Every structure is written in C-alpha cells, then in structure tokens.
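[1] Predicted model and sequence below, questions to follow.
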Amino acid sequence: MSAPLYNKDILRLAASIPHHHRLPAPQASVERRSPTCGSRVTVDVAMADGRLSDIGLDVKACALGQASASLMAAQAIGMSADELAEARDKLTAYLSGASDDLDFWPGLAVLAPARGYPARHASIRLGFEAIAEAARMADA
C-alpha cells in the first residue's frame, strides 16, 4: 500500500458531498450504521419510472465513509434499484478481494488504499447499502 489512506482526494470528496440534505417527502428512507466505528449514513430517495429521481443524504461518517457517499451520490440519479444493488455488491466484492473490478462506478479508485483496512470497509459500504435498500423499497 503505497498511497496514504487519507489523501487529499479522499478529503476533498468528504468535504463536498452532493445532495447532502434530507428530502422533505421521500418515498423511502434507510439508515445504515457501522458497528465498528459508529459511522452512519441516512439516504432518502424518490423514484420515477423505475429510476432514482432524487436523493437526500445525512452523512455522519469518517472521511472514507463520507468520500464513498460523495462518489455514490454524484452518480446515482437515473439508476434503477437493480443497478444500485449491483453496484453495492460489486463494491463489497472489491473491498473483500473477491474482485479487482472498479469500472462499475466512476471515481472509486480513490478508495483503493482502504482495501487493505478491513475495519474501514463497513463505513465505505454504508452509502451504497443504504441507497440500494431505499431504492428497492421505493420501487416496490
């Protein structure tokens, strides 16, 4: 691991989370919390025609969890619940070492240094887990 865990790109993402507000009337809301570090991400969603049309976030997480939520929120609108679930699963596979594929979501390479720190994986997955579940609930 040659790259530092908390680098300027991670910190920049953590400081600029898109959609960092709660929605006034979401179709579904899901909160995910990491039991390891206490990081928490709440996602509100609205769906239209089977696609995510709006998202609201409340992120109280470490810099890695914030950066991951930032990357997720920047690309999620327009995706289906199935696509969001697939991204969640691919992120989990990447972090666990079961896959080396990062092409499924723009920008995730910035989180590569965290792959060797399993205690941080739960925080990194929070936003992806919450949005996948919220989209599934709203789409049902």
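    Received it, and whenever you're ready, just let me know what you need.

[2] from here on, contacts and neighbour counts on C-alpha atoms
    Will do.

[3] so where do the helices sit in the chain?
    Under the criterion DSSP state H, the chain contains helices at 8-14, 63-75, 81-96, 118-139.

[4] can I get those in JSON lines with mean neighbour count and distance to residue 29?
    Formatted as JSON lines, the helices of the chain follow (neighbours: other C-alpha atoms under 10 Å; distance: least, C-alpha to C-alpha, whole Å):
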{"stretch": "helix 8-14", "mean neighbour count": "16", "distance to residue 29": "21"}
{"stretch": "helix 63-75", "mean neighbour count": "24", "distance to residue 29": "15"}
{"stretch": "helix 81-96", "mean neighbour count": "19", "distance to residue 29": "14"}
{"stretch": "helix 118-139", "mean neighbour count": "23", "distance to residue 29": "6"}
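
[5] Reformat these as TSV; add distance to residue 52.
    Below are the helices of the chain laid out as TSV (distance: least, C-alpha to C-alpha, whole Å):
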stretch	distance to residue 52
helix 8-14	22
helix 63-75	10
helix 81-96	8
helix 118-139	7
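
[6] Of those helices, which is nearest residue 34?
    Of all those, helix 118-139 sits nearest to residue 34, with 5.7 Å by C-alpha to C-alpha.

[7] and the angle from the closest one to helix 81-96?
    Angle, helix 118-139 to helix 81-96, by axes from the mean of the first three to the mean of the last three C-alpha atoms, to 10 degrees: 170 degrees.

[8] now the angle from helix 118-139 to helix 63-75?
    Using the same axes, to 10 degrees, the inter-axis angle of helix 118-139 relative to helix 63-75 is 30 degrees.

[9] for comparison:
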Amino acid sequence: MSDSDLIKLYSGRILELAADIPHLGRLPQPAASVRKRSPLCGSTVTVDLSLADGRVADFAQDVKSCALGQAAAAVLGAAVIGRTPAELAAGRDALKAMLKENGPIPPAPFDGFAVLLPARDYKNRHASILLAIEAAAEAAGNAAAEKSA
C-alpha cells in the first residue's frame, strides 16, 4: 500500500469517527453479549445490548481495533438504538455487500458506512470493519431468542 493509498483510506472523517465512538464501555447487566475477533489483524469488539419491545434499548461496545474498525463502530453506535434484530442483520449484510461485492452504500440508518467505501479495495481490512455490526446483529438475535424462549 502506497503512502497516497493510506492517506485516501484513512481520511480525516474516518479519523474523526474513530476518535468519537458512541456507547463505549460495557453494560452492567446486558441481555446478550458477543465478542468478535478478526484473526487477521487481532482487532476485537465486544457488544453488550438489551432489547425492549423488540428493539435495541441499551447498548455498549468495547472496541480494540484499527481506525477503520473504530470508525465502523462509531457509525454503528450512532444508529443502533431503536433498531430491531432484523434491521441490524440487514445493515450487516448491506455493509458486507458494499465491501465484498461492490454493492451500494447501505440504506439509512446505516448510510454512514459510506465513509468506509475506500476500504472496499483493501480486503485485509474488511474483517475489522465488519466486527462491530456482526457482533451487534448476533447479540440482538441472541437477546430476541432468549426473550422468546
């Protein structure tokens, strides 16, 4: 990766997002927790959440990732409250399609992932970008399943 590629990839907006991640930390009594790790780079994200009326009511994330993973966690953190498990799964799938299949930018409320479009060409970065939303979608699904059990 050349210096100009790095500059394009790590834009000012990505660095701003990485420095201001909403909902950092852990919840004292979450309905579900999921930890995801990227074996390629070692990034990890742990998500805690609780649902009320089938929607995310409380959310926290512990993010240990590169700036791209942190930026993705920031976008997720801004959009996650009020989402259903199905909406989170659709957001995850749309982000994955954007990165891996040249798909469109995810629709609102996940359209903030557009900032990560330059990372599409860097397959080794995809796993860390996907960690937060994968963990959130899995945790929301687990919390919903637990409530219905």
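    Thanks, I have it. Owing to the predicted nature of the structure, the values given are computational and were not obtained by experimental measurement.

[10] hmm, back to that, what's the closest of the helices of structure 1 to residue 32 of structure 1?
    Closest to residue 32 of structure 1 of these, according to C-alpha to C-alpha: helix 118-139, at 5.7 Å.

[11] what's the matching range in structure 2 for that closest one?
    Under TM-score structural alignment, the alignment places helix 118-139 of structure 1 onto residues 123-144 of structure 2.

[12] Name all residues that make contact with residue 61 of structure 2.
    If you count contacts by C-alpha atoms under 8 Å, 6 or more residues apart in numbering, residue 61 of structure 2 has them with 23, 24, 25, 26, 45, 46, 47, 48, 73, 132.

[13] Residue in structure 1 paired with it?
    Residue correspondence to structure 1 (TM-score structural alignment): residue 61 of structure 2 is matched to residue 57.

[14] Ok, residue 45 of structure 2 next?
    Checking TM-score structural alignment: residue 45 of structure 2 goes with residue 41.

[15] What distance do you get for its match to residue 128 of structure 1?
    Separation of residue 41 of structure 1 from residue 128 of structure 1 (C-alpha to C-alpha, to the nearest Å): 10 Å.

[16] Repeat that for residue 70 of structure 1.
    Distance, residue 70 of structure 1 to residue 128 of structure 1, by C-alpha to C-alpha: 10 Å.

[17] Repeat that for residue 62 of structure 1.
    Residue 62 of structure 1 sits 15 Å away from residue 128 of structure 1, going by C-alpha to C-alpha.

[18] repeat for residue 1 of structure 1
    From residue 1 of structure 1 across to residue 128 of structure 1, the span is 24 Å (C-alpha to C-alpha).

[19] And residue 37 of structure 1, by the same measure?
    Plainly put, residue 37 of structure 1 is 17 Å away from residue 128 of structure 1 if you go by C-alpha to C-alpha.

[20] what does residue 139 of structure 1 give?
    Between residue 139 of structure 1 and residue 128 of structure 1 the computed distance is 16 Å (C-alpha to C-alpha).

[21] circling back: pretty sure the match of residue 45 of structure 2 is in contact with residue 124, am I right?
    No: taking C-alpha atoms under 8 Å as the definition, residue 41 of structure 1 is not a contact partner of residue 124, at 10.2 Å.

[22] which one is the residue mapped onto residue 33 of structure 2 from structure 1 nearest to, not counting chain neighbours?
    Correspondence of residue 33 of structure 2 to structure 1, assessed by TM-score structural alignment: residue 29. Among residues not flanking residue 29 of structure 1 along the chain, residue 44 sits closest, at 4.3 Å (C-alpha to C-alpha, 6 or more residues apart in numbering).

[23] dump the residue contacts of the one you found.
    Applying C-alpha under 8 Å, 6+ apart to residue 44 of structure 1 gives the contacts 22, 23, 26, 27, 28, 29, 30, 55, 56, 57, 131, 134.
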